[in-house]
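**Student:** predicted model and sequence follow; I will ask about them next.
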Amino acid sequence: MISQDTIVALATASGAGAIAILRISGADAITIAASVFQSVSGKDITRQKSHTLHLGHIQDDTKIYDQVLLSLFKGPNSYTGENTVEISCHGSVYIQQQIIQLLLRKGCRMANAGEFTLRAFLNGKLDLSQAEAVADLIASDNEASHQIAMQQMRGGFSNEIARLREELLNFASLIELELDFAEEDVEFADRTQFFELLSRIEFVLKRLIDSFAVGNVIKNGIPVAIVGEPNVGKSTLLNALLNEERAIVSDIAGTTRDTIEDELVISGIGFRFIDTAGIRETEDVVESIGIRKTFEKIEQAQVVVYLFDASQFAVEGSGIRVEIEKIKNQFPLKPLLIIGNKADKLTDAQKAQAVNDIPQLLLVSAKENSGVEDLKEKLLSFVNTGALRNNETIVTNTRHYDSLIKALEEIQKVQFGMRSGISADLLAIDIRQALYHFGEITGSVSNDELLGNIFANFCIGK
C-alpha cells in the first residue's frame, strides 16, 4: 500500500503571498532536493543532520529560481515517517510553479489529496482517528471545533478506544484459549471480572455515542431559524446579532422574500442564523415561495427563534399565543425560543404582563440592541459545553459514531450471551465483532476503499 516514489506538493494555500512552502516526501526526497539546492555555505545537504535549516538557492544548472530556506527531516523522525524536505520560497505563483516543475523533472510526482498524512498513517506516525483529526483541525473555524480537533489529534479519543480494545482483547484471548481445551471443560477467563469489564465498556461507549450530538453541532455549527410574521423585526434582529447590516430592513411587509444565512461564533461555538420570510397568508407568488422555504429551513434548523412584535401583544395577545402553539405543535422536537421584539415601546407594566402571559418569554429591542446578549446566552444553553470545559472526549466524526454504535451492539450481545449461559465459541464470535469495530476507528482494521474515501477529503499538500 505504501508507495515508494517521492511526492511533492504546495503545503501552503494556493495563490500569491509573502512566502510559500513546498513539501517533498519519500526515500529520494533529500537526494532530489540536493540536486536543485545550492547552499550559500557550500554544504552538502545529504550529509547534514535531521531537523536543520539551510539557506541557499534553488537552481537548474546556471538558472537561479529563488533564494530559499530548506528544512531537512530524516525518516523516521518526520511527519510522514519518510525523508522529508520543506522548501520555503517567496510566495510568487510563478516561483512556486517553476520550482514544482523543476522537482517533477528531477523525479518527484505530484502528491494526491491527503497523501502526506496517508503516509504518516501507513508508517505508524498517526492512527486513523488522529489522521482524520488533522483534516478537522485545518477546517476548524471556531474555538470549540479547534479544541476538539486538537484533543483528537493528540490521541485523546484513540487512546480511550485503544485501552478498551486492549482490555477486551486480553479477555478474548482467554476465551479463545478455552476453546482449545473444550474437552477438558476449564475456564481461563474469570466470568465475574469479564462481566464487570463489559459493563464498563458499555458505559464508556454510551457516553461517547451521546457526545456525538454535541460534537456534531460544534463541528458543523448550529443552524438557528428566525421565524415570525412580517415586520416583527427578524432582519433587524439578525443584523443586531451579527453587528452588521446583513439583511435589508424596511417597513414594507414581505421585504424578505428568500432566506438569508450568516454565521456567528458565540463563546467559541458556531451558530448559523437563518433569517426567513415572514409567515402570513399572501397571494404574492414570489413571497409564497419564500414562506414555503421558511418551513423547509425550520425543518433543517436545530433551534427555532419565534419572533413577534411585543408592542402589539396587548392588542393581539391571543393571536400571538395561537401562532406560538402552532409552531410548537408543528415542530414538537425542536427547541423553541420565544422572543418579544420592540420591547422599547412597552411600559414596565406591559413587560410584566407579557412575561406573565408567555412562559420563558425573552424581551428584546433589536433596533436598540437591548436584550441581544441575553438571547446569545439562551442559545448557548442549548449546547452542552460542560464536556468541553472538562476536556472530555467528544465524538464529531460520523464514521466513528457508526463504529461505536456497532461495537455497543456487539458488547450488549456478549452481555446477553453471558446471562443466558451460551457457549464460549458463540461468545467469541460477538467479541471478535466488537474488536473489529474498535479497530475500524483507529485503523487497526482498514481497507484501501476506506482509506481512499477518508483521505480524498484532505487538501493536496497535507
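**Tutor:** Arrived safely. Residues are numbered from 1 along each chain as shown.

**Student:** please make it C-alpha for all contacts and neighbour counts, starting now.
**Tutor:** Fine.

**Student:** show me the helices in the stretch 101-250 of the chain, by range?
**Tutor:** With DSSP state H, counting those that start in this stretch, the ranges of helices along the stretch 101-250 of the chain come out as 115-122, 128-139, 143-153, 156-180, 191-220, 234-242.

**Student:** and the residue of the chain positioned farthest from its centre, how far is that from residue 178?
**Tutor:** Residue farthest from the centre of the chain, counting by CA atoms, centre = their mean, is residue 184 at 52.2 Å. To residue 178, residue 184 is 9 Å away according to CA to CA, to the nearest Å.

**Student:** likewise residue 456?
**Tutor:** 44 Å.

**Student:** for the two, indicate the residue with more neighbours.
**Tutor:** residue 178 (19 against 13; other CA atoms under 10 Å).

**Student:** ok, second structure coming up, stack it against the first:
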Amino acid sequence: MHFHSNDTIIAPATAVSNSAIALIRLSGTNAVACVAKHFSGKNLFEISPNTSVFGRIKDGKNAVLDEVVVTVFKSPRSYTGEDVVEISCHASPFIVREMISLFSQAGARLAEPGEFTLRAFLNGKMDLSQAEAVADLIASESKAGHNIALRQMNGQISSKMAVLRANLIDFASLLELELDFSEEDVEFADRTRLRQLVEEIDGEIRNLLNSYSTGKLIRNGIPTVISGRPNAGKSTLLNTLLQEDRAIVSDIPGTTRDTIEEVIQINGVQFRLVDTAGIRKTSDAIEATGVHKTYEKIRKSAIVIYLFDPGAITVEEIRHDLENLPETEAEIILVANKSDKLLAGNELEAFTSAFSAYELISISAKLEHNIDTLRNTLYEKVLGQTNYQQQVIISNGRHFEALSKARESLEIVTSGLAEGLPSDLVALELRQVLYYVGSITGAIGTEDVLGNIFGKFCIGK
C-alpha cells in the first residue's frame, strides 16, 4: 500500500447488492469540491458542517443521474479527520459506477483497501489497535464478537497499553539518565521498585496473553465436533441444535460420509458445529476418508461431543474410542443419546462410574430432551469462567505476538536486575519492551506493518 495524504479518495461504502440505498464516500482536501461540481441543490461550501442536504447529481451533460442526500463532514470532526462527503443514492450498480466515474474525473482517485481508516489513524483519530477493531467489528458474526470489537474500538486495549507504557517510560527514563552520569556511579532508579514494577507489568501481560485463546475463539467461533460411532444420532443432534433438517438422518450406518459444518449462537457466542462420519474401521474407501476427516476436525476443535447410544455400546468400546482419538487440547463432553429408549433407570450408571473424569449428559436428540443442558454445558466449558463482557481480552494475533516478545524481554530485565547487570544492558531490554508494547497501538510502527494491517480492510473503509 502506498500512502498519499494530500489527495482525495473515493469508494463505495456499501456492497453492490439489490438494496434500496448505496453510500459513496469521499475524503480529502477536495472532497467537497469534487461533489459540488456535479451537485444541484444547496451550496455545499456554505452549509453547516455535519449537515445533510437533498439534491440531484448531474452528469457532464447536465442530465440528472440520481436524486441523493449529501452529508458534509468538515475537518477535523470527521471519521478520517479530513473533509468527508457521503452521498446516499439509489443502489443501482449503474448509478454507483457513474457517480464514482464523475467524481474521479473531478479529481478524486479510487481508495485502496482500508485507506479511510488508515487516514483516521495517521490523522490521530484512532490508534492502531482501534483501527484493527474497526475491521473486527465489521466482520463480527456474534454478540460476543461484536462486544469485544466494540470495546477495543472504544479504546479498551489502548488504555491498557498506555498505562503499561507510561510506567515503563518513567523507569526507562531514569535508567537512561544513569547512563548520562555513568562516570559518577549514581543510581537514579530504585532497583527494588523497578523489580516490583517489572513483576506487576509481567502479571498484566501474562493475563492478556492468557486471554488470547478465549478472544480468538470468540472472534472466529468455537469449533465444536460431534463425533461418535455410526448410528449414535450425530446428524439428528446437529439438526436439533440447528432447529432445521440440515443433515440426512438414516438408520443405515455410515450415512454421513463427509463433514457438515453449520453455525449456532449460544448466549451470544458463535459455535461452529461439525457433524462427522461415524468412527469405525471400514473397508469402504469413501467412508474411510470420512473417518480420516473426522480425526482432522477433532485435532483442530475446541470442544468434542462424543455421542453414544447406551444400548448399543459398551464401556470398553467407548474407552477404546477415547484412547484412540487424535491428540487434541479440546474439551471432551460425553453425551448419552436416545434417553427416550432407556427402560430401566440405571442403564447409565456403568458409564457414569467408568468416565467420572468427563462431563456426561443424557439427552434425546430426537425428542429434544435435555438439549438446553447440553447448550449450557458447551458454553460453560469454554467461557463459563470468563467475564468477556468486562474483562480486557485480546483477540488479535499481532497483539499476541507483540506481547509475547515484550514478555520475553521483561524476563531478561528481571534476570538482569537479579544478577546486577549494568544499567545500559537493562535499559536496552526495557527499550525492547517499550517497542513491542508501543507497536500494538501504533506508537511505534513501520510502513510495512501498516500496509499489512490496512490492506485487509474492505475498499470503502
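**Tutor:** Looks like it arrived, so ask away. Every value quoted in this text rests on a predicted model; they were computed, and no experiment measured them.

**Student:** so for residue 360 of structure 1, which of the helices of the stretch 101-250 of structure 1 sits nearest?
**Tutor:** helix 234-242 (18.6 Å; CA to CA).

**Student:** counting contacts, what elements does the closest one pack onto?
**Tutor:** Secondary-structure packing of helix 234-242 of structure 1 (3 or more CA pairs under 8 Å, 6 or more residues apart in numbering; DSSP states H and E): strand 260-266, strand 269-275.

**Student:** got the contact list for it?
**Tutor:** For helix 234-242 of structure 1, the external contacting residues (CA atoms under 8 Å, 6 or more residues apart in numbering) are 226-228, 245-249, 256, 262-264, 273, 275-276, 307, 366-367, 369, 372.

**Student:** let's see which of those end up in strands.
**Tutor:** If you go by DSSP state E, the contacts of helix 234-242 of structure 1 have 226-227, 262-264, 273, 275, 307 in strands.

**Student:** from the chain's centroid, how far away is the longest strand anywhere in structure 2?
**Tutor:** Looking across structure 2 with DSSP E, the single longest strand is strand 64-73. Relative to its chain's centre, strand 64-73 of structure 2 lies at 35 Å (CA atoms, centre = their mean, to the nearest Å).

**Student:** try stretch 13-21 of structure 1
**Tutor:** Using CA atoms, centre = their mean, the offset of stretch 13-21 of structure 1 from its chain centre is 26 Å.

**Student:** same for the helix or strand harbouring residue 439 of structure 1, what does it pack against?
**Tutor:** According to DSSP states H and E, residue 439 of structure 1 maps onto helix 424-442. Contacting helix 424-442 of structure 1 under the criterion 3+ CA pairs under 8 Å, 6+ apart are the following elements: helix 128-139, helix 156-180, helix 398-420.

**Student:** for the very next helix or strand once past that helix, buried residues please.
**Tutor:** Where DSSP H and E defines the elements, the next helix or strand beyond helix 424-442 of structure 1 is helix 448-455. Within helix 448-455 of structure 1, the residues that qualify as buried are 454-455, counting by 16 or more other CA atoms under 10 Å.

**Student:** how big's the offset between helix 448-455 of structure 1 and structure 2?
**Tutor:** Once fitted to structure 2, helix 448-455 of structure 1 is off its aligned match by 1.0 Å on average (mean CA distance after the TM-score superposition for structure 1).

**Student:** contacting residues around that helix?
**Tutor:** Against helix 448-455 of structure 1 from outside (CA under 8 Å, 6+ apart): 113-115, 117-118, 132.

**Student:** go again with 10 Å.
**Tutor:** Helix 448-455 of structure 1 is contacted by residues 1, 112-118, 121, 128, 131-132, 135, 399, 440, 443, 462 when judged by CA atoms under 10 Å, 6 or more residues apart in numbering.

**Student:** show me which of the contacts of helix 234-242 of structure 1 are buried.
**Tutor:** The neighbour count (16+ other CA under 10 Å) marks 226-228, 246-247, 256, 263-264, 273, 275-276, 307, 366, 372 as buried among the contacts of helix 234-242 of structure 1.

**Student:** just put those residues in a markdown table and tack on distance to residue 60 of structure 1.
**Tutor:** Listed next are these as a markdown table, based on distance: CA to CA, whole Å:
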| residue | distance to residue 60 of structure 1 |
| --- | --- |
| 226 | 61 |
| 227 | 64 |
| 228 | 67 |
| 246 | 52 |
| 247 | 55 |
| 256 | 60 |
| 263 | 48 |
| 264 | 49 |
| 273 | 54 |
| 275 | 57 |
| 276 | 59 |
| 307 | 67 |
| 366 | 64 |
| 372 | 62 |
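
**Student:** residues contacting the residue most central in space within structure 2?
**Tutor:** For structure 2, residue 219 is the residue whose C-alpha lies nearest the centre (CA atoms, centre = their mean; 3.4 Å). Going by CA under 10 Å, 6+ apart, residue 219 of structure 2 touches 136-137, 139-142, 144-149, 213, 269-270, 394-396.
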